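*Asks:* Predicted structure and sequence below. I'll ask about it afterward.
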Amino acid sequence: MKNTLYAFMAMVCLIGFLSKSASSQTEYRFTLQEALEFAYENNYDILSSYKDIEAAEQQVKEYMAIGFPQINAGINYTDYIALPTMIIPPGTFGPDDQGAEVQFGTKYNMSADATASQLVFDGKYIVGVAASKRFLEKSEQQFIKNKLDMYEAVSAAYYRVLVAEDTKKILDSTMSYMEDMLYETRITYEAGFAEETDVDQLQLIVSDLEANIILTETQVQIAYAYLNFLCGLKIDDRVVVIDELNTLLDQINYSALLNDPFNYENNIDYRLLMTQQQIAQLQLKLEKSEYLPSISAFLNVQTQAQRPSFSFFDTGQKWYGSSFWGVEMSVPIWSSGIRNARVQQARINIDKLNIANEQMRTGLTIQVRTAQAEFNNAYLIMMNKSLAMNTAEKILRITSEKYKEGISTSLDLLQANNQFLTNTSDYILAMQRVLIKKLTLEKLMYSELGN
């Protein structure tokens, strides 16, 4: 779902890039670290995660406030359209008493009261405060996880921009060189010292390069659009990347990534699971606390007035006050097994999380070892591709010189050029693969990156 959203937004950004005017652009020059820092402050997902932490902090305050004094006040006004009638049975006041219908009370009544209550003891409250703090900790850890995801996504997008830019530079350089070769060959052909097929072969190379350049330019625009989106930039903003692939490769601590011992507690997913286990333990305590009584104290102060006419604002007439205080205790006695069933469910959930803990430890060990092997293999492949690219470049240079001297054919030149472009592209992609594998390994081994 998330990948689909990113792809859609990237295309939206691309349309904006193709149609925007230069006057509306704001330019940002970013190293990878600067791009990450900007994304941490402006990315939509990160901003939302900040709000999750703020909401969790308010939930802690809300739950703690339950244990503090609560004061409520109210005003009640009653206007009897018809006063209640009471029947006095015959003989109430003597044998000759025939009974009577009487009305008590006054037409207009008003009262005001204030009640203060204080929780004295409740096991659920004590456990609940601890649980709310664990939920806050979980929100903070989820924020770190989102930040790690953003570190990976922004870094990968930055690499993609560099790959697209480097590919375009190689194609532009090759195009310039081949256009010069085509120009010289045409002159030689017109002078009668070259074959027409030589011109056609070079024209074919130039045409293929033109098509590849057009495709690469589109890839560059898409790569920038995706990077803009992840950083939280506006569609019309322009990013200039400063770092280079070689620079980023030089910054990698290969020894640490391959040799540092893996600590499970440095993995953010494992830390989230540990927090979930702590919450499950608190949930068990919460269910057990249902067996305990709860005690609260209260104080009530009120005043009231009854009037035959609406004269409550007449300061010369009396209001009658009263007050009382008390203690309330609620004792759970019998729930037909409901409380016990909830306790057993909480215990079962703890057992499940213990199993998940063992499963995650085993899974993380396998993932780290696999990621280390893939990272090391990617590095070895990159070194091999570097040698292959240098060899292909040497072959192209020698073949070009031979072609100018009339020793090799245009077909040889075409083959050498294609070989050079293929090996150069393979090397650039191999560098990108090393950086991507580094990201995967870092996310597994460390919980704080790019800060």
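*Replies:* Yep, it's here.
*Asks:* Please make it C-alpha for all contacts and neighbour counts, starting now.
*Replies:* Fine.
*Asks:* Pull the contacting residues for Pro84.
*Replies:* Listed by CA atoms under 8 Å, 6 or more residues apart in numbering, the contact set of Pro84 reads Gln103, Phe104.
*Asks:* what are the ranges of the strands in the stretch 301-450 of the chain?
*Replies:* For the stretch 301-450 of the chain, the strands defined by DSSP state E, counting those that start in this stretch occupy 320-330.
*Asks:* where's Asn72, which helix or strand?
*Replies:* In this structure, Asn72 sits in strand 70-79 according to DSSP states H and E.
*Asks:* which SS class is the residue nearest the centre of the chain?
*Replies:* For the chain, Asn146 is the residue whose C-alpha lies nearest the centre (CA atoms, centre = their mean; 3.6 Å). Classification of Asn146 using DSSP: H, G, I helix; E, B strand; the rest coil returns helix.
*Asks:* let's bring in a second model and compare:
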Amino acid sequence: MKTTAKKFLGIGIFLCAMLIEGHAQSDQVLKLTLEESLRYALENNVDAKNAQLETMIAKAQIVERRSAGLPQITGSYDITHNAAIPIVFVPNEGGFQQPDIDSDVLPLRFGVNYSSALVVQLNQMIFDGSYFVGLKAARTYKMLTEFDKEKSEIDVKETIKKAYFSVLVNEQRSRLIGANLGRLDTLLKETQALFEAGFSEKIDVSRIRVQRNNLLTEMDRVNAARDISVQLLKLQMGLPMEFDIELAESLSDLNSPQEINELFAFEGTRRVEMDQINTNIDLVGLDIKYTTSQYIPNLDFFGTYQRNAAAQSTGLIWENDRWFTGAFIGLRLSIPIFDGLLKSSQIQQKRAQLSQLENQKLFLESNIEVEKFQARTNLENNIQALKVQQENRELAMEVFRMAKIKYDEGVGSNLEVVEADSALKDAETNYFSALYDALIAKVDLEKALGLL
């Protein structure tokens, strides 16, 4: 709990620091790097928080299991009013004979109106073969929750990185569309002036207006995508929606060629999925031991201390001389004899589960190798496609520039400029699509190599 409190305090300090910096720039704008986004998400993402709570539950289960081996002490007190004392029938002969009663039995009441008891009971396990197996299983389960927590954190990192890159790509697309729109506005003004002077046709102005309207629609789409990606990033981070965020890093800051080369050269490291399945195998093995240990007899110690009193009226029952002590201790040996083959069938099921997990482990080992190969191949292909689209974008930019020069010098047509601008817009769209695919492939490779 102290650790959790420190974490929440750290989150508060982190938010306050970002808010102070944000207020200095604009009202409630948090400027976040990728590392800051990851750090905040690991403390506030719903899945990450639930995984942390699951580890706390596992710790409590260890204490719960350990408590079964400690003394179990219970106390009770009761006071009873015998409203109708039961009748006991005895033969009307011998010491009970009543000659004046014409019956072979006599109805007698044995009891008092009020009785009370104060009891303290002690039970202590001496030997139980399943106890230590269960305690070890609880500790192993705690290890599993730690691995599950680590897996949740890896998934959160993957989600945050992809969301962060999505925001960056959409912001860059929005800026470039704005630049394209500026070029078209300039061209439209020039063409409109030429039309008014009689050096251009109406159709030339209309072509540019159509192109400009299409670009405005594209701008609206990109801005909407950017806003949605920002909201998704905040949702995945666990950041309140009323905060505005600004990304402090650019795409070039996060994807250096050296980093890409190091990824390709790295062979991979430990994957938490293997730890998870190995721990599950250990748990099933312990479960088999636990069930088998239930064939062993159990030995318990027990003891009871009690004080009893009785009276005909409530006022008399509290008198000290009416209370009498009773106590006993003993050992209880429980020997399992026959359970209808219940434990035997349970062991058979768990051995089958163990075999299933062993099969899954072999498949997972192969699957991890395939994931690394696939992720590395996808990144190589996406980087190559990105280079091609980057070259196409530069060529389209050059074509537009030459078409504009020719048009300005009167040796080219307005149609060539419009077509070149349309080709440039398509090339930029393809470039950013390839860029996003490359970024996602990079994250996938990091995950496959166990680096997230």
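*Replies:* Alright, I've got the coordinates. Quick caveat, the model's predicted, so the values are computed rather than measured.
*Asks:* care to give me the TM-score?
*Replies:* After superposition, the two chains reach a TM-score (TM-score structural alignment, normalised by the length of structure 1) of 0.89; 423 aligned residues with a CA RMSD of 2.1 Å.
*Asks:* quick revisit: counterpart of the residue nearest to the centre of structure 1 in structure 2?
*Replies:* In structure 2, the residue matched to Asn146 of structure 1 (TM-score structural alignment) is Ser152.
*Asks:* surely its match meets Val46?
*Replies:* No: with contact defined as CA atoms under 8 Å, Ser152 of structure 2 does not reach Val46; the gap is 9.9 Å.
*Asks:* how about stretch 278-294 of structure 2: buried residues?
*Replies:* By 16 or more other CA atoms under 10 Å, the buried positions in stretch 278-294 of structure 2 come out as 279-294.
*Asks:* what's the answer for stretch 11-31 of structure 1, then?
*Replies:* By neighbour count on 16+ other CA under 10 Å, the buried set for stretch 11-31 of structure 1 is Met11, Val12, Cys13, Leu14, Gly16, Phe17, Phe30, Thr31.
*Asks:* list the contacts for the third one?
*Replies:* Shown here is Cys13 of structure 1, whose contacts under the criterion CA under 8 Å, 6+ apart are Ile222, Ala225, Tyr226, Phe229, Ile235.
*Asks:* looking at these, which has the most residues close by?
*Replies:* The most crowded member of the contacts of Cys13 of structure 1 is Ala225, carrying 30 neighbours; neighbours defined as other CA atoms under 10 Å.
*Asks:* check which helix or strand covers it.
*Replies:* helix 196-231.
*Asks:* okay, that helix sits on what stretch of structure 2?
*Replies:* Using TM-score structural alignment, helix 196-231 of structure 1 pairs with 202-237 in structure 2.
*Asks:* Now do the matching stretch: distance to the chain's middle.
*Replies:* 35 Å (CA atoms, centre = their mean, to the nearest Å).
*Asks:* Mean distance between that stretch and structure 1 after superposition?
*Replies:* With mean CA distance after the TM-score superposition for structure 1, stretch 202-237 of structure 2 departs from structure 1 by a mean of 1.6 Å once superposed.
*Asks:* So for that stretch, what gets flagged as buried?
*Replies:* Along stretch 202-237 of structure 2, these residues count as buried under the neighbour rule (16+ other CA under 10 Å): 204-205, 207-209, 211-212, 215, 218-219, 222-223, 225-226, 229-237.
*Asks:* corresponding residue for Gln390 of structure 2 in structure 1?
*Replies:* In structure 1, Gln390 of structure 2 lands on Ser386 (TM-score structural alignment).
*Asks:* about what we covered before: name the residues that touch the strand holding Asn72 of structure 1?
*Replies:* Residues outside strand 70-79 of structure 1 that contact it (CA under 8 Å, 6+ apart): Lys107, Tyr108, Asn109, Met110, Ser111, Ala112, Asp113, Ala114, Thr115, Ala116, Ser117, Gln118.
*Asks:* ok, now stretch 262-275 of structure 1?
*Replies:* Residues outside stretch 262-275 of structure 1 that contact it (CA under 8 Å, 6+ apart): 134, 137-138, 141-142, 144-145, 353, 357, 360-361, 364-365, 368, 443-447.
*Asks:* what do you get for stretch 44-64 of structure 2?
*Replies:* For stretch 44-64 of structure 2, contacts defined as CA under 8 Å, 6+ apart pick out 41-43, 135, 138-139, 141-142, 145-146, 148-149, 152-153, 156, 235-239.
*Asks:* what do you get if the cut-off is 6 Å, keeping everything else the same?
*Replies:* Contacts to stretch 44-64 of structure 2, defined as CA atoms under 6 Å, 6 or more residues apart in numbering, come from residues Leu42, Ala138, Lys142, Thr145, Lys149, Ser152, Glu153, Gln236, Met237, Gly238.
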